[in-house]
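Student: give me the fold of what follows.
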Amino acid sequence: MLEMVYADGESHRLSCEFLRVYSPSAEVTGHGPGQEVLQVGKEAVTITGIEPVGNYGIKLVFSDGHDTGIYDWEYLYRLGVDQARLWQTYLERLEAAGHQRQG
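Tutor: You can find the predicted model right below:
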């Protein structure tokens, strides 16, 4: 889990799997609308490193070798706020593609 805590006391806990499947990298998002690549088999992925990127975000390094994509603070906040909806969307996309989560 990555927990984000804000000055006003708001906090969000984001699982490694969630962060991995919603990576802002081109490998996941593609290079334009409709080019997103569904990430499967990421249930057991962990974060092995967190690197600061200037003052605006972080780069996460995952146990599956994925280390591209910069999570800026605004993007992380939006992931936290929209987590339930985004997770449901991910589960529906998996089902539509004929994949089932293992765990």
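Student: only C-alpha atoms for contact and neighbour calcs from this point on.
Tutor: Noted.
Student: what distance separates the start and the end of stretch 12-20?
Tutor: Taking Cα to Cα, to the nearest Å, the first and last residues of stretch 12-20 lie 16 Å apart.
Student: contacts for it, please.
Tutor: Residues outside stretch 12-20 that contact it (Cα atoms under 8 Å, 6 or more residues apart in numbering): 1-5, 42-47, 62, 77, 79-81, 83, 87.
Student: same question, stretch 80-90
Tutor: Outside stretch 80-90, the residues that touch it by Cα under 8 Å, 6+ apart are 12-14, 18, 79.
Student: list only buried entries from those.
Tutor: Burial by neighbour count, 16 or more other Cα atoms under 10 Å: within those this picks out 12, 14, 18, 79.
Student: now the other sequence, so there's something to compare against:
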Amino acid sequence: MSGLTPDTPVPTGVVVHSKSRVLELQYANGDSYRLPFELLRVYSPSAEVMGHGPGQETLQTGKREVTITMIEGVGNYALQPTFSDGHATGIYSWDLLYDMAVRQDELWAAYLAKLQAAGVDRDTPMVQAGAAHGHCH
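Tutor: Below is the predicted model:
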């Protein structure tokens, strides 16, 4: 993870839109981006989601309804949201947020492709590690 560079755009405003489930990032140049909570959640930079190395990511599913219940600043460089599913260990640096904002279409496509490859749906409930496997229909 690269640190902040002088080129990293730092938002002048951050708005949590609970009803529409988007995090709005407003920048000094007038740009504004709306990042869906679901996207933020499934690409959380936490070890729990990213694992500790390439290929160890845990595919996140069933996060369409997730909301951000609280958001805190970390120093002057990041945001740490608490999600309604209890996930709170992701620390989103300004450069990560900006990157996600400008690449969100690409990130969505990659996420949907991963779901398809895994044979699961966006709305498949997450299986807790160690939980019994088996499907009830």
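Student: TM-score for this pair?
Tutor: With the length set by TM-score structural alignment, normalised by the length of the first structure, the two chains reach a TM-score of 0.95; 102 aligned residues with a Cα RMSD of 0.8 Å.
Student: max pairwise distance over the contacts of stretch 80-90 of the first structure: which two?
Tutor: Spatial extent of the contacts of stretch 80-90 of the first structure (Cα to Cα) is set by the pair His12 and Phe18 at 12.3 Å.
Student: what about the helix ranked longest in the second structure, distance to the chain center?
Tutor: The longest helix of the second structure (DSSP state H) is helix 104-118. Distance of helix 104-118 of the second structure from its chain centroid, counting by Cα atoms, centre = their mean, to the nearest Å, is 13 Å.
Student: before we move on, the earlier item: in CSV: the contacts of stretch 80-90 of the first structure, plus secondary structure and distance to Val37 of the first structure.
Tutor: Formatted as CSV, these follow (DSSP: H, G, I helix; E, B strand; the rest coil; distance: Cα to Cα, whole Å):
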residue, secondary structure, distance to Val37 of the first structure
His12, strand, 25
Arg13, strand, 24
Leu14, strand, 20
Phe18, helix, 14
Leu79, helix, 18
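Student: name the nearest of those relative to Gln100 of the first structure.
Tutor: The closest of these, once distances to Gln100 of the first structure are taken by Cα to Cα, is Phe18, at 15.1 Å.
Student: quick one: map the closest one onto the second structure.
Tutor: Taking TM-score structural alignment, Phe18 of the first structure has Leu39 as its aligned residue in the second structure.
Student: with that, I have no additional questions.
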